[in-house]
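Enquirer: after the sequence you'll find the predicted model.
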Amino acid sequence: MMDSETIWAEEWLAAHAYDVLAAPELIRAVPWSKIYRLNTDRGNVYLKWSAPAYAREAALMVHLAERFPSDIPSVVAANQAIGAFLMSDGGEPLRNKLKRSYDPQFVGKLLGRYARIQRTFSHKVEPLLALGLDDWRTTVFPDLYDGLVHDEVLLEREGLSAAEIEKLQGTGENIRRLCRALAGFKVPDTLEHCDFHDNNVLVKADGALINDWGDAVISHPFFSLAGFLDSAVRNHGLDANSLAYKHLKDAYFEIWLDVETPENLERIFEIAVILRPIEFAFNFSRVIRMTTTEEFEPYRGYIAEALRRFLSTVL
């Protein structure tokens, strides 16, 4: 039996003179999102369905593509009522290419392009909030943290001990201090992808596209850099003390050099690295709210792992 999103996709494509050559192929499925590939006479078209909390993705991508058409995949059609949209083929994940040969120059240019998107929206967040993006700015971040660490039912289900929960609940002032420090610099809160890594970048011969914007929030931009580099260390063995790692940081920092000194940008990054696991935990707490206990079981422990990582940096 076909889902409503695949029925809509095939009907839309037929109505717009696409010849669908095979049944939709489900290529990714998690409880909050599904992606299908549809082989058509005009090439592959991708269908994405998202749970309501992430269904603003198509509207955000259209909004971003108005200013950055060469950086964002093209949305062909969207059906907000069912949380689905069609996207043109953007190529293969960048991770596949980097696994064959890691290219710091290419990745550095990508980080610069992404940072320019963030700079563009750094004083234009209200329209993004109006699209439905969550507000995780540094002014509200500590309160969100308090809410998370006092949800003892959730944390116990995640596998955290009573002692760990007590430690987390005692670090609220640390979070406030770090957020005040971030707010004291001149790099403002802005668009934050919230899942920015090389597997969410698509590459073809003619360039790269930043994909999978469903998790996006308004928060501190340097969380993106912290998450991207952490992924590069885990997936590509990038040494945090290497010249390649420094090159990637500097490529991202370059976009902010007109507002802060290199020394201050380094300090901002250090704080972002400490707080990034908490943002990760926030993200997965959204997933819990839109899935059943059974559906979430394969992901149980992710929040605990992130919060333990945070504790290791502050205790």
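Expert: All right, it came through fine. Numbering: from 1, shown residues only.
Enquirer: can we go C-alpha only for contacts and neighbour counts from here?
Expert: Will do.
Enquirer: tell me where the stretch 201-315 of the chain has strands.
Expert: Assigned by DSSP state E, counting those that start in this stretch, the strands in the stretch 201-315 of the chain fall at 201-204, 207-210, 217-219.
Enquirer: any chance of CSV for these, columns distance to Ala306 and mean neighbour count?
Expert: As requested, the strands of the stretch 201-315 of the chain are exported to CSV (distance: least, CA to CA, whole Å; neighbours: other CA atoms under 10 Å):
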stretch, distance to Ala306, mean neighbour count
strand 201-204, 23, 20
strand 207-210, 25, 21
strand 217-219, 18, 24
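Enquirer: any chance of the ones you listed in a markdown table, with distance to Ala29 too?
Expert: Compiled in a markdown table, the strands of the stretch 201-315 of the chain are given as follows (distance: least, CA to CA, whole Å):
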| stretch | distance to Ala29 |
| --- | --- |
| strand 201-204 | 18 |
| strand 207-210 | 20 |
| strand 217-219 | 22 |
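Enquirer: quick check: end-to-end length of stretch 298-307?
Expert: For stretch 298-307, the first-to-last residue distance is 18 Å (CA to CA, to the nearest Å).
Enquirer: circling back to that earlier point, which one of the strands of the stretch 201-315 of the chain lies nearest to Cys194?
Expert: strand 217-219 (6.7 Å; CA to CA).
Enquirer: tell me what that closest one is packed against?
Expert: In terms of contacts (3 or more CA pairs under 8 Å, 6 or more residues apart in numbering; DSSP states H and E), strand 217-219 is packed against helix 125-130, strand 134-135, strand 190-192.
Enquirer: now it: how far from the chain's centre is it?
Expert: 10 Å (CA atoms, centre = their mean, to the nearest Å).
Enquirer: hang on, the earlier thing: and of the strands of the stretch 201-315 of the chain, who's closest to Tyr299?
Expert: Between the strands of the stretch 201-315 of the chain, strand 217-219 lies closest to Tyr299; by CA to CA that is 21.1 Å.
Enquirer: comparison target below:
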Amino acid sequence: MTGAPEGWVGGWIDVGLQLPSASERWRSAGYRDELRAWVARETGEPTSLEPVKVRAWASVWRAVTPGGVHYAKQNCATQPFEAALLAELVRLVPQHVVPLTAVDLDRGLLLTPDQGPVLGEGDLDTWRRVVAAGAALQRALVPHVDGLVAAGVSRLLPADAEEYVAQRLDGFAALPAGDRRALAPDRLAALRAHLPVVRRWAEQVAALGLPATLVHNDLHGNNVFDREDGLRFFDFGDALVMEPLAVLAIPLEMLAARLGAGPDDPRLWRVAEAALEVWSDRAPLAELRAALPAALQLGRLGRTETWLRCTPPMNDEELDSFAGAGAASLAALLDAPVLGHLPG
């Protein structure tokens, strides 16, 4: 697997890192030729090879080949691990993830066969299926965390949370004047004052005793296929090794926005409890519910790290849209959790 560039601090990306544009390379004729040659070696000469998505952080192409329709993906240099991670997941938990046709670990390329339409967001029962199946995947991976880290996935555990936030704040403070990625000075000061609160959240979540495992970090129905043998997950480019309840941060925030739901909405609790029940043999359900608001806050750190990893290869146009996403994700620690309430 292609190694991460210099600019990492304690396994986490440096806030100030800047790299050449990834999307401009992916849009070039040279990259198309390179990708076509690789697909041809793996499946036969494609009759069609067209981009489906080209973002600052990843490129996905649809290839029509003698072996059927496939999708090729490559992530940016600061999220290079997905190919190695998916290869490991296919080996360990093939029933939970999309199959792999081919992988190039040196270049971080992966090729998967067409799985049909995605599950989609659907109704509450669909969301419950997604989070419950996601938690089952997490349970299955608990014994294999060291292998996931060896594949390139970073750890961000409750014990790391306070140090992580402090490092991010130092990184934002060191950005030069006028940097579009900057965190506003008042937010910076407020977050520094909030570090003892982050420590208390981490202590509460750690006290549950749940094991570290894979957190997808973008869990929703558009990253899932509904196959005859169950749900199969894909798009692991944002993944981290965290405590397991952090995985609920993204689906609950998405669902709350869609429903216009507040922190006491029983519909959100119904979805959350489909995942909590998977862990109820490791901690009482009442304790899981009580710690969930703090876990959701710590889950926002996962999204912060994703945005900070995706920002270095952005060009000017992409920075116009996304430069402040990492700072905004970190500043969300000052907001109330999407579900439940924190102690006063």
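Expert: Cool, got the structure. Nothing here was measured: the structure is a model prediction, and the numbers come from that model.
Enquirer: picking that back up, of all the helices and strands packed on strand 217-219 of structure 1, which lies closest to Ile303 of structure 1?
Expert: The closest of these to Ile303 of structure 1 is strand 134-135. By CA to CA, the value is 18.5 Å.
Enquirer: average offset of the closest one relative to structure 2?
Expert: When structure 2 is superposed, strand 134-135 of structure 1 averages 1.2 Å from its matched positions, counting by mean CA distance after the TM-score superposition for structure 1.
Enquirer: can you give me the stretch of structure 2 that that strand aligns onto?
Expert: Residues 154-155 of structure 2 are where strand 134-135 of structure 1 lands when matched by TM-score structural alignment.
Enquirer: give me the contacts around that stretch.
Expert: Gly11, Trp12, Val149, Leu240, Val241, Met242 (CA atoms under 8 Å, 6 or more residues apart in numbering).
Enquirer: the second one contacts Trp307, doesn't it?
Expert: No: assessed by CA atoms under 8 Å, Trp12 of structure 2 is found out of contact with Trp307, at 11.6 Å.
Enquirer: among the two, which residue is more densely surrounded?
Expert: Trp307 (24 against 18; other CA atoms under 10 Å).
Enquirer: which residues of the stretch 1-150 of structure 2 fall in helices?
Expert: 22-26, 29-43, 82-92, 124-141, 145-150 (DSSP state H, counting those that start in this stretch).
Enquirer: could the ones you listed go into CSV alongside mean neighbour count and distance to Asp160 of structure 2?
Expert: Shown next, in CSV, are the helices of the stretch 1-150 of structure 2 (neighbours: other CA atoms under 10 Å; distance: least, CA to CA, whole Å):
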stretch, mean neighbour count, distance to Asp160 of structure 2
helix 22-26, 18, 30
helix 29-43, 15, 38
helix 82-92, 21, 22
helix 124-141, 20, 20
helix 145-150, 16, 15
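Enquirer: dump the ones you listed to a markdown table, plus distance to Ser59 of structure 2.
Expert: Below are the helices of the stretch 1-150 of structure 2 laid out as a markdown table (distance: least, CA to CA, whole Å):
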| stretch | distance to Ser59 of structure 2 |
| --- | --- |
| helix 22-26 | 7 |
| helix 29-43 | 11 |
| helix 82-92 | 12 |
| helix 124-141 | 24 |
| helix 145-150 | 23 |
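Enquirer: Leu298 of structure 2 is nearest to which of the ones you listed?
Expert: helix 124-141 (17.2 Å).
Enquirer: now that closest one on structure 1. Mean distance?
Expert: Looks like 2.0 Å for helix 124-141 of structure 2 (mean CA distance after the TM-score superposition for structure 1).
Enquirer: now the angle from that helix to helix 82-92?
Expert: 80 degrees (axes from the mean of the first three to the mean of the last three CA atoms, to 10 degrees).
Enquirer: count of residues packed around Asp195 of structure 1?
Expert: Neighbour number of Asp195 of structure 1 under other CA under 10 Å is 21.
Enquirer: just Leu38 of structure 1 next, same as before
Expert: As a burial measure, Leu38 of structure 1 scores 25 neighbours (other CA under 10 Å).
Enquirer: enumerate every residue touching it.
Expert: Counting by CA under 8 Å, 6+ apart, Leu38 of structure 1 has contacts Val20, Leu21, Ala22, Ala23, Pro24, Glu25, Asn44, Val45, Tyr46, Leu47.
Enquirer: out of the residues you listed, which are shared with structure 2?
Expert: Retained contacts for the contacts of Leu38 of structure 1 in structure 2, judged by both residues aligned by TM-score structural alignment, their matches' CA atoms under 8 Å, are Val20, Leu21, Ala22, Pro24, Glu25, Asn44, Val45, Tyr46, Leu47.
Enquirer: neighbour-wise, which of those leads?
Expert: Leu47 (27 neighbours).
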